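*Asks:* any chance you can model this:
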Amino acid sequence: MISGLLILAAQTVPAAPTERPMVVVDERTVMREEPTPHGRIGTSTAYRISDAVPVRTMEFRKRVLHVGAAIGPHPLAHDEVYYVLSGEGVVSSGAETKPLKPGMAAYLYTGATVGIRQVGKTPLTLIVSYPIVTGAAH
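*Replies:* Down below sits the predicted model:
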């Protein structure tokens, strides 16, 4: 009887999850020139880094907003972070606007209408990251 219970217990223990291998992406392989998202306000260089990662739960992208470009106002269906690598920009969330410079990040919340524009003489280089929400517009 005891051996039967041990066999039954062993059969109901869930298997350990299979560890997925890491994915290394060279940004040069995912780079493309395109209009900016959310309004096509100027041009940008997009590095769609996480697009090369299968079965992911987040987006991780680098985007260079060329001089005069902007990611137009759009509502968020998820929290989102803009991190500035170089250049200068102005980020908006609702009626609030703030300047951004290298080393600064803007944490933006679900439900806010947000946007960012390049200002100054040099392009604005950003890292943009957010969780994937099924059925959400990015």
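
*Asks:* every contact and neighbour count from this point should use C-alpha atoms.
*Replies:* Noted.

*Asks:* next, H78: secondary structure please.
*Replies:* When classified by DSSP: H, G, I helix; E, B strand; the rest coil, H78 comes out as coil.

*Asks:* leaving out chain neighbours, which residue sits closest to it?
*Replies:* T110 (4.4 Å; CA to CA, 6 or more residues apart in numbering).

*Asks:* I figured that neighbour was touching A77, is that so?
*Replies:* Yes - under the criterion of CA atoms under 8 Å, T110 makes contact with A77 at 5.3 Å.

*Asks:* so what's V90 closest to, chain neighbours aside?
*Replies:* Sequence neighbours aside, P99 is the residue nearest to V90 in space, at 4.4 Å (criterion: CA to CA, 6+ apart).

*Asks:* sequence B follows; please return its structure for comparison with A:
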Amino acid sequence: MLSFTVAVMILSASLEESHPAPASPPAGVGRVIHEADTMVRQTPPHNGTGMSTAYRISGGVPNRSMEFRKRVMHPGSSIGLHLIAHDEVYHVVSGEGDVTTDGVTTRMKAGDTAYLYDGGNVGIAQVGEDDLVLIIAYPLARRVD
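*Replies:* As a prediction, the model looks like this:
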């Protein structure tokens, strides 16, 4: 039978594994962002084509260290090829698109995710009749307001 002290040590270690301490103190108070408050219609970035609806979801969050966005690529639109200086993720919510990274183009559909690496030359084009809805996330070089 385990002693009480040994049992407490095992339980404590188990709790630390399932609930690790945060890596650093919080940089601010958490907040909820309403997507509709962040919407803007615009030509897609990086010499893109066509029109899109952008949701700069994290754009108004002070002292943030990452960007989290949603972009609806309307038929015929594209985000032009551009070099990225960070890892970046494109997740397809709905529709279809062709993502290009370093000269390789791959068709993506709902549920697919492209993990794009720092230094890559990347872009994405909407294909088909339906809007391509993307979630895009990437870290910032430093915290910004």
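
*Asks:* still on that earlier bit, T110 and A77 of the first structure - which one has more neighbours?
*Replies:* A77 (20 against 12; other CA atoms under 10 Å).

*Asks:* and the aligned partner of the more buried one in the second structure, what does it touch?
*Replies:* With TM-score structural alignment as the criterion, the equivalent of A77 of the first structure in the second structure is A85. A85 of the second structure is in contact with D118, G119, G120, counting by CA atoms under 8 Å, 6 or more residues apart in numbering.

*Asks:* checking these against the first structure: which ones persist?
*Replies:* Retained contacts for the contacts of A85 of the second structure in the first structure, judged by both residues aligned by TM-score structural alignment, their matches' CA atoms under 8 Å, are D118, G119.

*Asks:* next, work out how far apart the nearest residue in space to H66 of the first structure that is not next to it in sequence and R48 of the first structure are.
*Replies:* Of all residues not flanking H66 of the first structure in the chain, P123 sits nearest, at 4.7 Å (CA to CA, 6+ apart). Distance, P123 of the first structure to R48 of the first structure, by CA to CA, to the nearest Å: 18 Å.

*Asks:* with V119 of the first structure instead?
*Replies:* 23 Å.

*Asks:* repeat for Y130 of the first structure
*Replies:* 13 Å.

*Asks:* got it, and P99 of the first structure?
*Replies:* P99 of the first structure is 25 Å from R48 of the first structure, by CA to CA.

*Asks:* just give me the longest strand of the second structure.
*Replies:* strand 132-144 (DSSP state E).

*Asks:* aligned to the residue nearest to H78 of the first structure, what sits in the second structure?
*Replies:* The alignment partner of T110 of the first structure in the second structure, by TM-score structural alignment, is D118.

*Asks:* thought H82 was touching its match, still the case?
*Replies:* No - if you go by CA under 8 Å, D118 of the second structure and H82 don't touch, sitting 11.4 Å apart.
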